[in-house]
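Visitor: Need coordinates for the following:
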Amino acid sequence: MESRFYTAKDIANLLGVGVGKGYSLIREWNKELQQKGYTTAQGRVVKAYADLKLGFGIQKEDVYGN
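Guide: Here you go, the predicted structure:
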């Protein structure tokens, strides 16, 4: 079964940045999730939330209109 979480290494690979930056983003996103009342896991972030923050679900029409 595929994991529902990204690790810092996953984030680094997706964005072409260092693992340290991946950890930094995960800390930021987990803090946001905690403020919304969600439970988080250190060093991991829910894929659905990371995808939303990274704009992976955004359609061309959402950015450019029609």
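
Visitor: all contacts plus neighbour counts: C-alpha atoms, from now on.
Guide: Noted.

Visitor: can you list contacts of the host helix or strand of Ala12?
Guide: In the assignment (DSSP states H and E), Ala12 maps to helix 8-15. With contact meaning C-alpha atoms under 8 Å, 6 or more residues apart in numbering, helix 8-15 is reached by Gly18, Val19, Gly20, Lys21, Gly22, Tyr23, Ile26, Gly43, Arg44.

Visitor: one more, for comparison:
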Amino acid sequence: MRVQYITALEVAEALGVSRSKAYQIVRRLNQELEKMGYITVAGKCPAQYFKQKYYGFQAV
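Guide: Take a look at the predicted model:
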């Protein structure tokens, strides 16, 4: 099964930032998603959205 969510700890590892900074990033991404009308989960964000925002990948 494909990973659907990325946790703040995985964001910290992927970007090489502190845990608190990773939580700020996830919070910001979730706020953007909420403005678009999506339901979010605290401390996690959709992996595809994270990849799109940080690496420029488009969801397939």
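
Visitor: Can you calculate the TM-score here?
Guide: The TM-score (TM-score structural alignment, normalised by the length of the second structure) is 0.87; 58 aligned residues with a C-alpha RMSD of 1.5 Å.

Visitor: Return the mean post-superposition distance for the lengthiest helix in the second structure against the first structure.
Guide: Looking across the second structure with DSSP state H, the single longest helix is helix 19-35. Following the fit onto the first structure, the mean deviation recorded for helix 19-35 of the second structure is 0.4 Å by mean C-alpha distance after the TM-score superposition for the first structure.

Visitor: What's the first helix or strand after that helix?
Guide: strand 44-46.

Visitor: Roughly how far does Ala42 of the second structure sit from Tyr23 of the second structure?
Guide: 9 Å (C-alpha to C-alpha, to the nearest Å).

Visitor: now do Gly43 of the second structure
Guide: As defined by C-alpha to C-alpha, Gly43 of the second structure lies at a distance of 6 Å from Tyr23 of the second structure.

Visitor: Just give me the match in the first structure for Lys53 of the second structure.
Guide: Aligned by TM-score structural alignment, Lys53 of the second structure pairs with Lys53 of the first structure.

Visitor: element containing that match?
Guide: helix 47-54.

Visitor: average distance between that helix and the second structure?
Guide: Its aligned residues in the second structure lie a mean 0.4 Å from helix 47-54 of the first structure after superposition (mean C-alpha distance after the TM-score superposition for the first structure).

Visitor: With Tyr55 of the second structure as the reference, measure out to Ala8 of the second structure.
Guide: On the measure of C-alpha to C-alpha, Ala8 of the second structure and Tyr55 of the second structure end up 17 Å apart.
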